[in-house]
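**Q** give me a 3D structure for the following:
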Amino acid sequence: MRPGFTGATIDRADRLRSDPEALAAAMGDWRARVLMLSGLDPVIEEGRLRWASIADAPPKADLVLLGLIDGKPHFVAIPDQPQGTTGRPPHIFGLLAQLPADEMALYGAARAMVEWHMRHRHCPVCGGATRPFKGGWGRRCESCGAEHFPRTDPVVIMLAEHDGDVLLGRGLGWPEGRYSALAGFVEPGESIEEAVARELLEESGVRVCDVRYVASQPWPFPSQLMIACTCRAGGRALDMDATELADLIWATRDEVRAALKGEPGRFIAPPPFAIAHTLLTHWAG
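**A** Presented below is the predicted three-dimensional model:
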């Protein structure tokens, strides 16, 4: 099982990022391509990402070197001004469902980088303007010289099991019937296992043990590392945090299998490219 947003086959070409001459040559390569975006959304043609000549990049835009595909440099442009919708817009799932796994992964990396650049135009140390460097994989303050690099926030996403059933939740504002694994950010000074236990206790009132890692996934809304785990619940009594969740249910293995197949039932499974789908598939099997 390969989680969504993984499996990109691009050569990230880190060796080029710190070599100004090689980077300039890549930008001047007539074969170089730039990813086309609509705001932050992918532009899709015949089920594939749309690429254009680097000459079609916005004239004032800085470029991020995504890497090499068949030896050809591929870039994404950083808009002069914030573009599109940040976070996870409701229509994005329909767009992502059109892409093959490797292109979804490449788009995810590009989107995360563009959004990071749009959020970090000023230095958090002194407030001065920052400029991209290292092929777009960092920003340097023009006032104090501080260097800043893209960050990824760790998030635990977990299934608690009790007597053969699994705990699922529905977030506030989610589509009716959609349920998924519970999730939350890892806090400073916390291990993955501690974050799993704390988040489940805070959101559901359930105490757990025997935390086991299953898989991970980069999630580009805006940039998290989803860390999927399973664990064992000590009981079934629920005390739901209504500020975070709309509902909680204990689901049977047969119900989970039916939902993963798209069959009518008590709930709808997460989309296939979400790691919650991977986690449920792992648990159901």
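**Q** when you work out contacts or count neighbours from here on, use the C-alpha atoms and nothing else.
**A** Fine.
**Q** buried residues in the strand of greatest length in the chain?
**A** In the chain, assigned by DSSP state E, the strand with the most residues is strand 208-219. Buried residues in strand 208-219, counted by 16 or more other Cα atoms under 10 Å: 208, 211, 212, 215, 216, 217, 218, 219.
**Q** closest to residue 279 out of those residues?
**A** Each of the buried residues of strand 208-219 was checked against residue 279 using Cα to Cα; the closest is residue 215, at 7.8 Å.
**Q** which other residues reach the strand or helix carrying residue 280?
**A** Of the helices and strands defined by DSSP states H and E, residue 280 is found in helix 275-284. If you take Cα atoms under 8 Å, 6 or more residues apart in numbering as the criterion, helix 275-284 is touched by 1-4, 157-159, 180-181, 214-217, 226, 228-229, 253-254, 256-257, 260, 269-272.
**Q** hmm, residue 233 is touching residue 211, no?
**A** No: with contact defined as Cα atoms under 8 Å, residue 233 does not count as touching residue 211 (9.9 Å).
**Q** tally of neighbours for residue 206?
**A** One way to gauge burial is a neighbour count; for residue 206, by other Cα atoms under 10 Å, it gives 22.
**Q** show me what contacts it?
**A** With contacts defined as Cα under 8 Å, 6+ apart, the neighbours of residue 206 are 200, 233, 234, 235, 236, 237, 238, 239.
**Q** go with 10 Å
**A** Residues near residue 206 by Cα atoms under 10 Å, 6 or more residues apart in numbering: 160, 167, 197-200, 232-240.
**Q** from these, pick the one nearest residue 44.
**A** Taking Cα to Cα as the measure, residue 167 is the one of the contacts of residue 206 closest to residue 44, at 36.2 Å.
**Q** how about that closest one: what's its closest non-neighbour residue?
**A** residue 250 (4.6 Å; Cα to Cα, 6 or more residues apart in numbering).
**Q** the one you found contacts residue 181, correct?
**A** No: applying Cα atoms under 10 Å as the test, residue 250 and residue 181 come out as separate, 11.1 Å apart.
**Q** intersection of neighbour lists for those two?
**A** Residues touching both residue 250 and residue 181 by Cα under 10 Å, 6+ apart: 160, 166, 167, 168, 169.
**Q** now show me the structure for the sequence below, then we'll compare the two:
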Amino acid sequence: MRHAETVTFGGSGLDRAAELRSDGDALAELKANPTSRSIVLWRGKPLVCGERRDVLVRLEMAHPLLKHAVETPLFLGQEEAGAIFAHDVSSWEPETVDQEALQSFFDQSEQHHDTVPEDHVFSELRAVMSGLNARDAELAATARAIQSWHRSHRFCAICGHESARAMGGWQRDCPSCGGHHFPRTDPVVIMLITSGNKVLMGRSPGWPDGMYSLLAGFVEPGETLEAAVRREVLEEANVPVGEVRYLASQPWAFPSSLMFGCRGEALGEDIKIDPVEIEDAIWVAREEMMQAFAGQHPKLKPARKGAIAHFILRNWLADRLD
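**A** Below is the predicted model of the structure:
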């Protein structure tokens, strides 16, 4: 697919400088270098700025906000201006926190720290991702995914002892048994299943009214992407699928997936959903989808902008899936 890497989080050519991760002296020098900068996350939300929240903030390494970080920063790589790190300041407690908003499907709450300008706020990545440039999006997604992994994998999977960060934050080592643990990425297929002029759409329980998306599911051990597409569509909607081909991929840091966008041809149109898997599935004609993207459909809402489902559907409508 010619437009594959233009998807949000599709990559910006960041030099991740993996050869420096094991060099403690080099990392220490970079942390002390006045040209180095850090992005900041609070409970997974990046610090952004601007009226449209479309710029990822880079702070000096000595900035007072970073004192809230209780762990060593993650080394993200080298930018043209210098090294770039990521600090997790989740230990900071704002004066007021809307817990209901934080747990909602679309968290629209923002948090501001008094050491930064008023327009610098922590905002949910899914709310701002489509406005970030490619480099900012890659940095934010990478940092969020790795920081989430550190929070959920504190203990050694071999012996249960608490492990420690290593390799610039890209590894955890167990001081008890010597085990080494690495960030996980879960492969997920998300598929454009078509039958003539129609596309198969589904929705999960708890989604906002009118929200539908492409069917998706995790790839199982020992399974190809093509087999996963056929199995998931059959399990969720009882629709058999013939030919399958790959379209594009997207890192999805919620919390640690790699979405493989695929296209498949349905061999039938009768739908019988598995209510354990999804709440509903429907066939949507191209004309209806165009209405939804224009915000003019009476019931159907467009897929979330920035997500690979939106990207694939938009290119399907424009006949640009080759």
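**Q** superposed, what's their TM-score?
**A** Structural agreement between the overlaid chains, expressed as a TM-score with TM-score structural alignment, normalised by the length of the first structure, amounts to 0.92; 285 aligned residues with a Cα RMSD of 2.3 Å.
**Q** all helices for the stretch 1-150 of the first structure, in order.
**A** Taking DSSP state H, counting those that start in this stretch as the criterion, the stretch 1-150 of the first structure contains helices spanning 14-17, 20-27, 92-96, 101-119.
**Q** the second one maps to which residues in the second structure?
**A** Aligning helix 20-27 of the first structure against the second structure (TM-score structural alignment) gives residues 24-31.
**Q** before we move on, the earlier item: which member of the shared contacts of residue 250 and residue 181 of the first structure is positioned nearest residue 140 of the first structure?
**A** The nearest member of those to residue 140 of the first structure, counting by Cα to Cα, is residue 169 at 41.7 Å.
**Q** quick one: map the closest one onto the second structure.
**A** With TM-score structural alignment as the criterion, residue 169 of the first structure pairs with residue 202.
**Q** and if you look at residue 64 of the first structure?
**A** Residue mapping for residue 64 of the first structure onto the second structure gives residue 74, with TM-score structural alignment as the criterion.
**Q** quick one, what contacts its match?
**A** 21, 38-39, 84-88, 142-143, 146-147, 165-170.
**Q** excluding chain neighbours, what is closest to the aligned partner of residue 231 of the first structure in the second structure?
**A** Aligning on TM-score structural alignment places residue 231 of the first structure opposite residue 264 in the second structure. Nearest in space to residue 264 of the second structure, with sequence neighbours left out and distances taken as Cα to Cα, 6+ apart, is residue 244 at 4.4 Å.
**Q** who's in contact with the aligned partner of the one you found in the first structure?
**A** Taking TM-score structural alignment, residue 244 of the second structure has residue 211 as its aligned residue in the first structure. Taking Cα under 10 Å, 6+ apart as the contact definition, residue 211 of the first structure lies against 158-160, 192-194, 196-197, 229-233.
**Q** cool, and residue 254 of the first structure?
**A** Residue 254 of the first structure makes contacts with 165, 260, 284, as judged by Cα under 10 Å, 6+ apart.
**Q** wait, which of those residues is closest to residue 54 of the first structure?
**A** For these, the closest approach to residue 54 of the first structure (Cα to Cα) belongs to residue 260, at 41.3 Å.
**Q** that closest one and residue 162 of the first structure, how far apart?
**A** In this view, residue 260 of the first structure and residue 162 of the first structure are 20 Å apart by Cα to Cα, to the nearest Å.
**Q** quick one: the strands in the stretch 1-150 of the first structure?
**A** Per DSSP state E, counting those that start in this stretch, the stretch 1-150 of the first structure carries strands over the ranges 33-35, 37-38, 41-42, 44-45, 48-49, 51-53, 62-69, 72-78, 130-133, 138-141, 147-148.
**Q** highest mean neighbour count out of these?
**A** With neighbours taken as mean count of other Cα atoms under 10 Å, these reach their highest mean count in strand 72-78, at a mean of 24.
**Q** quick one: average offset of that one versus the second structure, please.
**A** In the superposition against the second structure, strand 72-78 of the first structure averages 1.6 Å from its aligned positions (mean Cα distance after the TM-score superposition for the first structure).
**Q** angle of that strand against helix 20-27?
**A** Interaxial angle of strand 72-78 of the first structure relative to helix 20-27 (axes from the mean of the first three to the mean of the last three Cα atoms, to 10 degrees): 90 degrees.
**Q** what's the burial count for residue 21 of the first structure?
**A** Residue 21 of the first structure has 11 neighbouring residues, counting by other Cα under 10 Å.
**Q** would you mind measuring from the residue nearest the centre of the first structure to residue 211 of the first structure?
**A** Per Cα atoms, centre = their mean, the C-alpha nearest to the average position across the first structure is that of residue 219, at 0.9 Å. Residue 219 of the first structure is 22 Å from residue 211 of the first structure, where distance means Cα to Cα.
**Q** ok, and the contacts of residue 211 of the first structure in the second structure?
**A** Counting by both residues aligned by TM-score structural alignment, their matches' Cα atoms under 10 Å, the members of those that carry over to the second structure are 158-160, 192-194, 196-197, 229-233.
**Q** including neighbour count and secondary structure, could those go into TSV?
**A** Output for those, formatted as TSV (neighbours: other Cα atoms under 10 Å; DSSP: H, G, I helix; E, B strand; the rest coil):
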residue	neighbour count	secondary structure
158	30	strand
159	27	strand
160	27	strand
192	20	helix
193	18	helix
194	15	helix
196	32	helix
197	22	helix
229	24	strand
230	24	strand
231	21	strand
232	19	strand
233	23	strand
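**Q** which pair of those residues spans the longest distance?
**A** 192 and 233 (16.5 Å).
**Q** may I ask which helix or strand encompasses residue 202 of the first structure?
**A** Using DSSP H and E, residue 202 of the first structure maps to helix 192-204.
**Q** show me what that helix is packed up against.
**A** Using 3 or more Cα pairs under 10 Å, 6 or more residues apart in numbering; DSSP states H and E, the elements in contact with helix 192-204 of the first structure are strand 153-162, strand 165-171, strand 182-185, strand 208-219, strand 224-233, strand 245-251.
**Q** can you rerun that using 8 Å?
**A** Counting contacts by 3 or more Cα pairs under 8 Å, 6 or more residues apart in numbering; DSSP states H and E, the secondary-structure elements packed against helix 192-204 of the first structure are strand 153-162, strand 182-185, strand 208-219.
**Q** distance to residue 49 of the first structure added to those, as CSV?
**A** As requested, those are exported to CSV (distance: least, Cα to Cα, whole Å):
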stretch, distance to residue 49 of the first structure
strand 153-162, 26
strand 182-185, 30
strand 208-219, 18
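**Q** for residue 89 of the first structure, find the nearest of these.
**A** Closest approach to residue 89 of the first structure among those (Cα to Cα): strand 208-219, 13.5 Å.
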